[in-house]
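Q: Here you go, sequence then predicted model.
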Amino acid sequence: MSLAAIRHHNVSRLGRGTIALALLAVAVLAGACIGETPISVAVALQTLANKIFGAAYPLDPIEAGIIWNYRLPRAIVAACCGAGLAISGLVLQSLLRNALADPYLLGISAGASTGAVAVTIAGLGAGVVSLSLGAFAGAVTAFLLVAMLARAAGGGVTLHGTGQIVLAGIAGSQLFNALTSFIITKSANAEQARGIMFWLLGNLSGARWPDVWLAMPVVLLGLVACIWHARALDAFAFGAESAASLGVPVRAVQVMLIGATALVTAVMVSIVGSIGFVGLVIPHAARFLVGVRHGRLVPATALIGAAFLIAADILSRTMIAGQVLPIGVITALVGAPAFALVLIRGRRAR
C-alpha cells in the first residue's frame, strides 16, 4: 500500500470516528432534553457551559438541575450500558459462533443479579464485598455453570455452533432468577422487595454522576480489549481450531474476552439491573450495516448499542404520561421479535 493510500485510509478512519462521536453526543443531548418536561437544546448546552467551563448564562435553576443532576448522568449511563451489553453480546456470539448468544440468554445477567442481591440484601461478604464485585462473581459463576451444563449435554463436544449453550443458558437463567427471588423473599422487607423487583427489570432512575464514573471506565476497558483482539475475533469465525492454526492463543483470548464480558455485564447490572436483548439485537444490526470484520464491527456495535438504549430510556419516560416504565420492558418489546427473526433466519440458512 502506497503512502498516499495509507494517509487516505487514516483520514477516512478519523472522519468515521468523528462522525460516530458526534452522533453519540447528539444521542446523549437528546436524552438530556427529552422527557415529561421538555427542555430546549439551548438550555442544555448553556447548562453544560456553566458547569464545565464556568460560563455565567442566566438559567432557571430547576431546569439546570434537571439537566445536570438527573437527565445528563442518566443518558450517559444509558449509553455506557447499551454499549457494554452490545459488545458483550458480540463477543459471545463470535467466540461461541452462535447467533443467539448474549449475556441475558446465557444466564450471565441473571447470575450478576443474584450476586448483587446476595451482597445488598443477604449481606454476603459482611460489607467487605462491593455490589459490583458480588455481581461479577455471580456472572462468572453463572457462565461457568452454563458452559459445564452445555458441554455435558453435548457429550463433551465443542459448544461452537450448537444450540446446547442457549438451552443451558435458559436453564441457568431460571436457576439464578429463582435464587434471586428466594433471597429477596427470605431477607428483604416489603419496601426493599418492591424496589428490587423494579430494579431487576431495568431501571435508570437512580443513575447519578458516581455511576457514570464507574460505568464509563469499565465500558472503555471492555471496548479497548475487544478492539485489541479484533483480528482474533475474525479468526474465531472459522472455529477455534482454525484460529489456533493462524497463531491465535485461543485459551488466553477466550479467558480474557469472556472475563471482560462478565465484568462489563456485572457492572451494568449492578447499576441499572438486568436488561435483556440488547446484546442479542444490536450485534446483528451492526453486522447488517458494516459487515463482519470486527475492526469496524466492534465500535459500530458499541455506538448503536449506546444510541439504542438512550432511545429506549426516552421511550420509557415518555410512553405513559406520569409513569416511568422499566427500561427492560422497552428492550424486550424490540428484542423478542428480533429473537424470533434470528431463529427463523437461522433455520432457513440450514
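A: Right, received. Where do you want to start? All of these numbers come straight from a predicted model, not from anything done at the bench.

Q: drop to CA atoms for contacts and neighbour counts, all remaining ones
A: Noted.

Q: wait, doesn't residue 201 sit right on residue 269?
A: No: using C-alpha atoms under 8 Å, residue 201 is not in contact with residue 269; the gap is 10.2 Å.

Q: Tell me which of these two has more neighbours.
A: residue 269 (31 against 17; other C-alpha atoms under 10 Å).

Q: how about residue 207, secondary structure?
A: Secondary structure state of residue 207, per DSSP: H, G, I helix; E, B strand; the rest coil, is coil.

Q: coming back round to it: what do residue 201 and residue 269 both touch?
A: Common neighbours of residue 201 and residue 269, using C-alpha atoms under 8 Å, 6 or more residues apart in numbering, are residue 275.

Q: measure residue 235 to residue 293 for me?
A: Going from residue 235 to residue 293 by C-alpha to C-alpha, to the nearest Å gives 10 Å.

Q: now do the same end-to-end measure for stretch 123-140.
A: Stretch 123-140 end-to-end distance (C-alpha to C-alpha) = 19 Å.

Q: which residues of the stretch 201-350 of the chain fall in helices?
A: Remark: helices assigned in the stretch 201-350 of the chain by DSSP state H, counting those that start in this stretch are 209-228, 230-236, 240-245, 250-272, 278-290, 294-318, 327-349.

Q: ok, structure two:
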Amino acid sequence: MRTLFFLFGALLLLCLAVTAGVSLGTAPIPVQTVWSIIVERIVPGSVEPFWSAGRENIVWDVRLPRVLLAGLVGAGLAVTGAVLQSVTRNPLADPHLLGVSAGGALGAIVALLHTGLILGLATVPLFAFAGALAATALVAFIARVLGTGADRLVLSGVAVAFTLTAVGNLLIFLGDPRAVHSVIFWMLGGLGLAQWQHLAYPGLVLALSLAWLIIRAREINALAMGDETAMTLGIPVRRFRLMLFVVTALLTGVMVAFSGAIGFIGLMIPHFVRLFAGSDNVRVIPLSAGCGALVLILADLVARVAMAPEDMPIGVVTGLAGGVAFIAILKRRG
C-alpha cells in the first residue's frame, strides 16, 4: 500500500509537470487550451476548435513530444542508476559508468562533424545509438577477458569511457570549427530533436527493460547483499550481473542517443527515492522511474524559460540542481 501510494503521488505530480511543460514557454498557452488540443488530436471531433493553428502546432508538434521524451529519458536514466548502484554496491554509480555515454557522444560527433546528415534528421540519434552499442560490446568483451566481477566491470567501463572520450576530443579538434557549437550543445544534453516518430524507440526500450527489471528486483536485492549471498539463493551471479549490465547499457544508449549526455539524474534520483522508500528494489526501481521522469521534465522546463527564447543545455540545469540536492541528501543521511 505504501508503494502504491507513492506511485500514485508520483503519477499525479507527473501529470501536473507534463501540463506545465506543455503550457509554459516563450509563448504561454492556457491549460484548458492545451488539454483541448490534446483531446481533439487523440479523439478527432470531440472538441470544437477555438484555438489558432499556430497554438495547435506549438502544443502537438513541438512541446508535447519534447515533454514526453524528457519523461522517458529521465525515467530510463534514473532506473539505470538505481540498478547499477545496487549491482556494483557503489553509491556513486550512474548510467555513464560503463562508457555508454562516451560511446553515444562519439557517434554523435562523427555524424555532426564528419559524415553530415546522410540519413536525414535521424542521423545523429542513429550514430549515437551505434556508438553506445559499440561501447557496450567493448566493455562486455574486456570484462569477459578480465572476469565479470563488479569491480572489474566498473573499471572496464571507466577505461572505455576515457578512451572513447579521447577519441571524440580528437575528432572535435579535426572537425569543422563552425559545427563545434552544435556538438558541444548536444554533449551537454538537449531535447530539441524530439519528434513523434522518434518516441517509439525509447518508449519501447524503457517499457521492456523496466518490466524485466521489476520482475527480477528481488534477485537484484540478493546481488546487492553480496555475491556469496546471491549464490546461496541459487542465482547465477556472473551471468545475471552481465545480463543486468547489458540491459542497463542498452537503456542508457537509447536515451543518450535522443537526448545527449545528461548528468546527475541517474546518480541523484535513486538516493532521493531511498530516503522515503527504503532500499528494496521492488519499490526503488518503479519509483525511480516516476521521479526521474518528473525531475527531467521540470529541468527541461527551466532550461526553456530561463534564457527564453534561447534553450539552455539541460545538462547545465541538472548539474547545478543535482549537485546542491545531492549534497543535501548526503548531509541528511550522514
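A: Okay, I see it. Keep in mind that what you see is a predicted model, and the values were worked out from it rather than measured.

Q: And the TM-score, once the two are fitted together?
A: Scored against TM-score structural alignment, normalised by the length of the second structure, the superposed chains reach a TM-score of 0.86; 327 aligned residues with a C-alpha RMSD of 3.2 Å.

Q: circling back: adding distance to residue 79 of the first structure, write the helices of the stretch 201-350 of the first structure out as a markdown table.
A: Converted to a markdown table, the helices of the stretch 201-350 of the first structure look like this (distance: least, C-alpha to C-alpha, whole Å):
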| stretch | distance to residue 79 of the first structure |
| --- | --- |
| helix 209-228 | 9 |
| helix 230-236 | 22 |
| helix 240-245 | 32 |
| helix 250-272 | 11 |
| helix 278-290 | 12 |
| helix 294-318 | 4 |
| helix 327-349 | 13 |
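
Q: tell me the contacts of residue 146 of the second structure?
A: Contacts of residue 146 of the second structure by C-alpha under 8 Å, 6+ apart are residue 152.

Q: what number of residues lie near the corresponding residue of the second structure for residue 21 of the first structure?
A: Under the alignment by TM-score structural alignment, residue 21 of the first structure pairs with residue 11 in the second structure. By the criterion of other C-alpha under 10 Å, residue 11 of the second structure has 17 neighbours.

Q: Regarding residue 98 of the second structure, what is its secondary structure?
A: Secondary structure state of residue 98 of the second structure, per three-state DSSP, is coil.

Q: excluding its backbone neighbours, what's nearest residue 92 of the second structure?
A: Closest residue to residue 92 of the second structure apart from its sequence neighbours, by C-alpha to C-alpha, 6 or more residues apart in numbering: residue 267 at 6.5 Å.

Q: Could you report the distance from that neighbour to residue 319 of the second structure?
A: Distance from residue 267 of the second structure to residue 319 of the second structure, by C-alpha to C-alpha: 11 Å.

Q: Between these two, which has more neighbouring residues?
A: Neighbours per residue (other C-alpha under 10 Å) separate residue 267 of the second structure from residue 319, with residue 267 holding more: 25 against 16.

Q: which one in the first structure is aligned with that one?
A: Using TM-score structural alignment, the partner of residue 267 of the second structure in the first structure is residue 280.

Q: Show the contacting residues for the match of residue 21 of the first structure.
A: By C-alpha under 8 Å, 6+ apart, the contact set of residue 11 of the second structure is residue 290.

Q: Return the distance of it relative to residue 292 of the second structure.
A: 12 Å.

Q: What helix or strand is the most centrally placed residue in the first structure located in?
A: Residue closest to the average C-alpha location in the first structure (C-alpha atoms, centre = their mean): residue 85, at 1.6 Å. For residue 85 of the first structure, the host element (DSSP states H and E) is helix 72-96.

Q: and that helix, which stretch of the second structure?
A: Using TM-score structural alignment, helix 72-96 of the first structure corresponds to residues 64-88 of the second structure.

Q: Distance from the matching stretch to the middle of the chain?
A: Relative to its chain's centre, stretch 64-88 of the second structure lies at 4 Å (C-alpha atoms, centre = their mean, to the nearest Å).
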